[in-house]
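*Asks:* Give the three-dimensional model of this entry:
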Amino acid sequence: MRASRLLSILTTLQARERITAAELAASCEVSLRTIYRDVDALSAAGIPIYADRGAEGGYRLLDGYRVRLNGLSPSEAEAMFMAALPGPAADLGLDGAMMVAQTKLMAALPTNLRDHARRLRARFHLDAPAWFSQAEQPPHLRAIAGALLRETLIEIRYQSWKAEKHRRVAPLGLVLKGGNWYLAGCVDGSVRTYRVARVLACAVLDETFDRPADFDLVAYWQTATRRLEAELHPNRASLRVSPLGVKLLEILSQPSVKAETHVSEEADEDGWRIAVVPVGTSLQHAASDLLRLGPEAEVLDPPDLRQRMAELSQAMARRYRTAAGRRDA
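*Replies:* Below is the predicted model:
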C-alpha cells in the first residue's frame, strides 16, 4: 500500500508544477504526518523534491526531472475508455483507477500538451442523462461488468414488461444510453438486450463461455435500437397543429420520432399546419404521446385514434368539472 502511495505522490508531482502537503494528504486519503514521512522517504531515495514555503508554497520536483513510472495497470487501462465519463466510471467501480490513469497520462505529457489537456478538462463536460431525468444506479451493474470482463456466465432474475423471468446469460457488452445501462447478452444462442436496472438479482457463476469472435457490440446496438424504434412507432397519424404545436413536436418528440415527422409548409388562415407523425402500436400508447401536445393539436386520422383522443379529452373535462364543483361546494 505504501509503495503504491509513493508512486502516486511521485506521478502527481510530475503532473503538477506544485502541490501542497494538504492536497497530497486529501488525494491519498492519509494524514499530513504520513505525507511528510513519504516525502522524506522519496528524498532519501534520491528524488529531487523541494519544499517552497509561504502562501504560494508547496512541494515540487527539480525542474526537468522525469522518471518513467507511467505503465498502466489493467484496471487503469480499462478506465481509459471511460476517461471522459466520470459518472459511468464510478458506476462501474473504475473512478479511482480513472483518476490514477489520468494523473499518469498527465505526467507523461510534455509541458505544452499538459497545459492543453488541463484547458480541455476545464472547458468540456459530458452529462449523459437526458434533461429532467436522473441517471440510474443499478445495484447489480458492477457484478455484471466484472462477469463481462472475465467472460463468465451469470444467472439473473429479470423484470420484463410482462413478467418476472429467470435467465442464464453470457454477457457480451454494456451500453450507456440516456443515463440508463443496457446489457447485451447471449441466451440460448441469440443475443438479447436487458435493461440493467430491471435486473432484480444476479449470481455470477464460475463457468466461463466462449465469446463469439464475430460479435460487434457497436454494430449490434445500432441494429437493435433501429429495430426497437421501428417496433415502438410502426404506425402514422395525421395531425392539425398550431404554431405552438409545431414547436412542441420539436421539443417533446424522441429523436427517432422527430426524424420521421413531416410538417407541411403550407398553413391555413389560422396558422395551423398538417403534420404526419409516427405513433405506437396501441391506441393508448399513441393517445398518451399525443396528449402531451394539449389543445395545440387535433388528430385527423386514423379515425379510431381520433375517437380515442375525443374520449380521453371528454373524460378529463368531466373530471376537472367535478373537481371544480367539489371545491366550490
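
*Asks:* make it CA atoms for all contacts and neighbour counts henceforth
*Replies:* Noted.

*Asks:* so what does the helix or strand hosting Q284 touch, helix or strand wise?
*Replies:* Per DSSP states H and E: Q284 is located in helix 283-290. Under the contact definition 3 or more Cα pairs under 8 Å, 6 or more residues apart in numbering; DSSP states H and E, helix 283-290 sits against strand 273-279, helix 303-328.

*Asks:* List the buried residues for stretch 97-113?
*Replies:* Residues of stretch 97-113 classed as buried: A97, M98, M99, V100, A101, Q102, T103, K104, L105, M106, A107, A108 (neighbour count, 16 or more other Cα atoms under 10 Å).

*Asks:* close enough to count as contact, the fourth one and I9?
*Replies:* This means V100. No: using Cα atoms under 8 Å, V100 makes no contact with I9, being 10.5 Å away.

*Asks:* before we move on, the earlier item: including distance to E229, could the helices and strands packed on helix 283-290 go into CSV?
*Replies:* Formatted as CSV, those follow (distance: least, Cα to Cα, whole Å):
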stretch, distance to E229
strand 273-279, 10
helix 303-328, 20
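
*Asks:* Would you do the same for the sequence below? I want to compare the two.
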Amino acid sequence: MPAESTPDPLAHPDRQRAWLDVDLGALARNAAAVAARAGVPLLPMVKADGYGLGAPAVVRALEPLAPWGYGVASAAEAAALRAAGATRRVMVLTPVLPTELPRARAVSLTPALHRAGDGRAWAALGGGAWHLAIDTGMARAGARWDALDDALLSAVGAHPPEGAFTHFHSADTDDASRAEQEARFREAVSRLPARPPLLHAENSPGVERAGGASAWDLARPGVFLYGVSAGGVLGAEPVAHLRARVVDLRDLRDGETVSYGATWTARGARRIATVPAGYADGYRRALSGVGRALLHGRPVPVAGRVTMDMTMLDVTGVPCAVGDVATLLGRDGAAVLTAAEVAAAGGLSPYELLTGLRGRVPRLYDTA
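*Replies:* Predicted coordinates:
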C-alpha cells in the first residue's frame, strides 16, 4: 500500500488569507507556571474574549488546572461564558451597576461590589457570594482603603463578602508601591467585621515579581497567560501567532514609494511583498514603517503605511513567492516576534495589541 500522506496544516481553508494560530498548549503551560509560583488557586482573567484569543477556547484549555474560577469585566461576558458551558465561578471585577444585578444573579456570577446599597440589593436578590473591591491607590474602582464608611461596614457585617481584593498599579516595576498597597489593603481588611475567606491582590506581574509564594488566597493572572512577561523569574511562552500569506510581489526602482502618503522611499532596487492583513485585522497602523515580520524565519521590515486590509513588507534579499507565509506576531521556526516587542515598536501596550486582534482573522487552535 502507498504510504499515507500527512495533511499540510497550511492547506486549512482558514489559512488562505490571514489567521491567528493560538497555541493553547503554551497557554496552559504558562498558567501552570503561574500556579506553581503562586502556590494558591488561580482566578485567571479571561475578559475581553480571552485577551482577544477566544474566551471559550481559553477556558477549555485552563480547565484541567482546576482554577477557582474565571475573571471577566461585564455581566455580558459572564453570560457568554455560561452559554459556552463554563460551570466554575465567574467573577466580574468591574463595578456592576444596580440595574445589572438581576442579570448577574440570573447567570450566577460573583460581582465585585463596594457600595453599601449595592451590597444590600445583591443580598435582597438572594445573589449569594460577592467580593468587596478595595482601592489602595489605583483610583479606578472600589472603596477607598482609608474611607470605609459606617454604612458599608454595616452592609458587610449584615451580608459578609466571600472575598476582598485590590489591584496593584505598578507591579511590573521595582518601586515601593506594591508594599505600600499591600499595607493599605491589610489596613482596610482589619477594619472589616471579619476577615473574608478569600483575599487576592496579585495580577500577572504581581506573581512574576513576587519574592516567592503568594501571601494571599487567590492569584489573578492575566496577560502572562497569553504570552507576555513582566520580566520576573518566569518566562511566558508565546501563545498568539498572527500570520498572512504573500498575495503580491513587485520590484521597485530607486526613489519609488510605497503606500499612502508615500512615506517610504526605496533606496536602491527593492522587492516588496504584500500580505492581506491590516489594521482592520488588528495589525495596527502604528506599526507603519517600524514593524517587522518574519519570512522563512528571517526578519523583514514593514514598508510604508499599514492599510486597512494590506501591509507591505520589504523582502529584498529574502526568498519569497506568492503564497508564502509571513508571521506578523509570534514564532516562525527559531525566530520570535513577541507581543511585547511588536507592541513596543508601535508605541503600544501588549494588552492593546492582543485585545485589538479583530474577528475577521480566524482563530485556529493548537492544543499540543
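
*Asks:* Superposed, what's their TM-score?
*Replies:* TM-score for the superposed chains, counting by TM-score structural alignment, normalised by the length of structure 1: 0.22, backed by 124 aligned residues with a Cα RMSD of 6.6 Å.

*Asks:* so of the helices and strands packed on helix 283-290 of structure 1, which one's packed in deepest?
*Replies:* With neighbours taken as mean count of other Cα atoms under 10 Å, these reach their highest mean count in strand 273-279, at a mean of 21.

*Asks:* tilt between that one and helix 283-290?
*Replies:* Relative orientation of strand 273-279 of structure 1 and helix 283-290, computed by axes from the mean of the first three to the mean of the last three Cα atoms, to 10 degrees: 130 degrees.

*Asks:* Counting by contacts, list what strand 273-279 of structure 1 packs against.
*Replies:* Contacts defined by 3+ Cα pairs under 8 Å, 6+ apart place strand 273-279 of structure 1 against strand 235-241, helix 255-259, strand 262-263, helix 283-290.

*Asks:* mind giving me CSV with these and columns for mean neighbour count and distance to S313 of structure 1?
*Replies:* Supplementary listing: these in CSV, determined by neighbours: other Cα atoms under 10 Å; distance: least, Cα to Cα, whole Å:
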stretch, mean neighbour count, distance to S313 of structure 1
strand 235-241, 20, 16
helix 255-259, 14, 23
strand 262-263, 16, 24
helix 283-290, 17, 10
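
*Asks:* closest to R157 of structure 1 out of those?
*Replies:* Evaluated over those, closeness to R157 of structure 1 peaks at helix 283-290, with 27.2 Å, by Cα to Cα.

*Asks:* And the contacts of the helix holding Q284 of structure 1?
*Replies:* V279, G280, A297, D304, L305, R308, M309 (Cα atoms under 8 Å, 6 or more residues apart in numbering).

*Asks:* Looking at these, which one is closest to N235 of structure 1?
*Replies:* V279 (5.3 Å).

*Asks:* Let me know whether that closest one touches R236 as I believe.
*Replies:* Yes: using Cα under 8 Å, V279 of structure 1 makes contact with R236 at a distance of 5.6 Å.

*Asks:* how big is the angle separating the helix holding Q284 of structure 1 from helix 303-328?
*Replies:* Per the same axes, to 10 degrees, the angle that helix 283-290 of structure 1 makes with helix 303-328 is 60 degrees.

*Asks:* same for the helix or strand following helix 283-290 of structure 1, what does it pack against?
*Replies:* Helices and strands here follow DSSP H and E; after helix 283-290 of structure 1, the next one along the chain is strand 297-301. Identification of packing neighbours for strand 297-301 of structure 1 by 3+ Cα pairs under 8 Å, 6+ apart yields strand 235-241, helix 303-328.

*Asks:* just the angle between the shortest one and strand 297-301, please?
*Replies:* Regarding strand 235-241 of structure 1 and strand 297-301, their directions subtend 130 degrees when assessed with the same axes, to 10 degrees.

*Asks:* List the buried residues for the strand or helix carrying L353 of structure 2?
*Replies:* Applying DSSP H and E as the criterion places L353 of structure 2 in helix 350-355. Buried residues in helix 350-355 of structure 2, defined by neighbour count with 16+ other Cα under 10 Å: P350, Y351, L353, L354, T355.

*Asks:* Which elements pack onto that helix?
*Replies:* Applying 3+ Cα pairs under 8 Å, 6+ apart, one finds that helix 350-355 of structure 2 contacts helix 47-51, helix 339-345.

*Asks:* Switch those helices over to CSV; also include mean neighbour count.
*Replies:* Putting these into CSV (neighbours: other Cα atoms under 10 Å) gives the following:
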stretch, mean neighbour count
helix 47-51, 21
helix 339-345, 20
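
*Asks:* And the strand or helix carrying A244 of structure 2, what does it pack against?
*Replies:* A244 of structure 2 is located in strand 240-245, with elements delineated by DSSP H and E. Under the contact definition 3+ Cα pairs under 8 Å, 6+ apart, strand 240-245 of structure 2 sits against strand 18-23, strand 325-332.

*Asks:* make it 10 Å
*Replies:* Using 3 or more Cα pairs under 10 Å, 6 or more residues apart in numbering; DSSP states H and E, the elements in contact with strand 240-245 of structure 2 are strand 18-23, helix 24-38, strand 270-275, strand 292-295, strand 325-332, strand 335-337, strand 363-366.
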